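Novice: sharing a sequence plus its predicted fold:
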Amino acid sequence: MPPRVSDVMTVEPLTLPLDATLYEAARIMRDEGIGDVLVTYAGRLCGVITDRDIVVRAVAESRDTSLTPLGDVCTAELTTVRPYDDTGTAARLMSEQAVRRLPVVDDEQRPVGIICIGDLAMADGQVGPLSEISKAPPNN
């Protein structure tokens, strides 16, 4: 039986409210060595913003990152998993949706974790480049 999402996810993902700015998200990503931040409204997940989103949807469009709220740029249509789902479900959803990470939410849609493709590689005990890259420290 595959492990549960809760066994391999990153707990306590970094979040920002919908009205936070792109600048705030970029600083958190830099300071924490991560590529995404979950976006919330009233504590519930409503989007995700990635470093690529900031570049492609904001900087390349000449938006002012210190004034543009996350709600203007973040991805709002999300596929999520629950902590009690198995990792096979997470892998299937990542494949079907062509995404590399999935927010993990509780039954009230509050973010409790995030699981990425590297987490799945390590959970399956895979040997190879993906699991090795996933074990490496962040490249800041």
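Specialist: Arrived safely, thanks for sending. Numbers count the residues shown, from 1 in each chain.
Novice: C-alpha only now, for contacts and for neighbours.
Specialist: OK.
Novice: quick check: P2 touching G88?
Specialist: Yes - the pair P2 / G88 is scored as a contact, 6.5 Å apart, by C-alpha atoms under 8 Å.
Novice: more crowded one of the two?
Specialist: Using other C-alpha atoms under 10 Å as the criterion, P2 and G88 rank with G88 on top: 16 against 11.
Novice: can you tell me the element that one falls in?
Specialist: helix 87-97 (DSSP states H and E).
Novice: output the contacting helices and strands for that helix.
Specialist: Applying 3 or more C-alpha pairs under 8 Å, 6 or more residues apart in numbering; DSSP states H and E, one finds that helix 87-97 makes contact with strand 101-105, helix 117-123.
Novice: which residue ranges form the helices in the chain?
Specialist: 5-8, 22-32, 51-53, 87-97, 117-123, 129-135 (DSSP state H).
Novice: reformat these as JSON lines; add distance to L45.
Specialist: Formatted as JSON lines, these follow (distance: least, C-alpha to C-alpha, whole Å):
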{"stretch": "helix 5-8", "distance to L45": "17"}
{"stretch": "helix 22-32", "distance to L45": "15"}
{"stretch": "helix 51-53", "distance to L45": "17"}
{"stretch": "helix 87-97", "distance to L45": "18"}
{"stretch": "helix 117-123", "distance to L45": "20"}
{"stretch": "helix 129-135", "distance to L45": "25"}
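Novice: in addition, the following structure is provided for comparison:
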Amino acid sequence: MTRRIRDVMSPATAAVEPMTTVTRAARLMRERDVGDVLVAYDSDLFGVLTDRDIVLRAVADGRDPDDTPVGSVCTPPPVVTLGPEDTTDRAVELMRQHAVRRIPVVEHGGCPVGVVSLGDLAVLEDPDSPLADISRAAPDH
């Protein structure tokens, strides 16, 4: 069933500026219980920082997370995005094409307004699937 992204996205996005430290971004992820934060500057999307980016591009490289800006380790521009009026079919197509699990949702001009994840789509398309179950599960603390 095809739906508009605005109906399935997570609207409460966490965002930081490119000069924010990796430590601060990781704490924000923990506080918000999310696996990514959008990296934005003056309401323009700069990149996406995932928990995987922190591990592979910061920690594994021996970089000090207290001194490393997220702008230097996030997924760099150009970032694949969707608009609120795009369809879930388009989201699936882009996730396959770019091998990503999350796509920022931006309004005209590039202002981030949400994120749509593979889990969001799984819950919609097949609510009984294992991925949908995982997406609905309470987080481990």
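Specialist: In hand now; what should we look at? All of these numbers come straight from a predicted model, not from anything done at the bench.
Novice: drop the TM-score for these two in here.
Specialist: The TM-score (TM-score structural alignment, normalised by the length of the first structure) is 0.95; 140 aligned residues with a C-alpha RMSD of 1.1 Å.
Novice: hang on, the earlier thing: which of the helices and strands packed on helix 87-97 of the first structure sits most buried?
Specialist: Highest mean neighbour count among those (mean count of other C-alpha atoms under 10 Å): strand 101-105, with a mean of 23.
Novice: that strand vs helix 87-97, what angle?
Specialist: Between strand 101-105 of the first structure and helix 87-97, the angle comes out at 130 degrees (axes from the mean of the first three to the mean of the last three C-alpha atoms, to 10 degrees).
Novice: what's R32 of the second structure in contact with, if anything?
Specialist: Contacts here follow C-alpha atoms under 8 Å, 6 or more residues apart in numbering; on that basis R32 of the second structure touches A14.
Novice: do that again at 6 Å, thanks
Specialist: If a contact means C-alpha atoms under 6 Å, 6 or more residues apart in numbering, then R32 of the second structure has no contacts.
Novice: and the gap between it and A40 of the second structure?
Specialist: Distance from R32 of the second structure to A40 of the second structure, counting by C-alpha to C-alpha, to the nearest Å: 17 Å.
Novice: next one: A137 of the second structure
Specialist: For A137 of the second structure, the distance to A40 of the second structure - C-alpha to C-alpha - is 29 Å.
Novice: who has more neighbours, these two?
Specialist: Between A137 of the second structure and A40, counted using other C-alpha under 10 Å, the more crowded position is A40 (19 against 9).
Novice: in the first structure, what residue sits furthest out from the centroid?
Specialist: Relative to the C-alpha centroid of the first structure, counting by C-alpha atoms, centre = their mean, M1 is the outermost residue, at 25.2 Å.
Novice: which residues are in contact with that one?
Specialist: Shown in contact with M1 of the first structure (C-alpha under 6 Å, 6+ apart): no residues.
Novice: likewise P103 of the first structure?
Specialist: Contacts of P103 of the first structure (C-alpha under 6 Å, 6+ apart): T80, I114.
Novice: please name whichever of the helices and strands packed on helix 87-97 of the first structure is nearest to L70 of the first structure.
Specialist: The minimum distance between L70 of the first structure and these falls on strand 101-105, with 16.7 Å, by C-alpha to C-alpha.
Novice: how much does the closest one stray from the second structure?
Specialist: Average distance, strand 101-105 of the first structure versus aligned residues of the second structure after superposition (mean C-alpha distance after the TM-score superposition for the first structure): 0.3 Å.
Novice: where in the second structure does that strand align, residue-wise?
Specialist: Taken onto the second structure by TM-score structural alignment, strand 101-105 of the first structure occupies residues 102-106 there.
Novice: so T50 of the first structure makes contact with D36?
Specialist: Yes - counting by C-alpha atoms under 6 Å, T50 of the first structure touches D36, with 4.1 Å between them.
Novice: P3 of the first structure -> the second structure?
Specialist: Aligned counterpart of P3 of the first structure in the second structure: R3 (TM-score structural alignment).
Novice: could you do G88 of the first structure as well?
Specialist: That one, G88 of the first structure, aligns with D89 by TM-score structural alignment.
Novice: ok, for its match, nearest residue in space, not its chain neighbours?
Specialist: T2 (6.1 Å; C-alpha to C-alpha, 6 or more residues apart in numbering).
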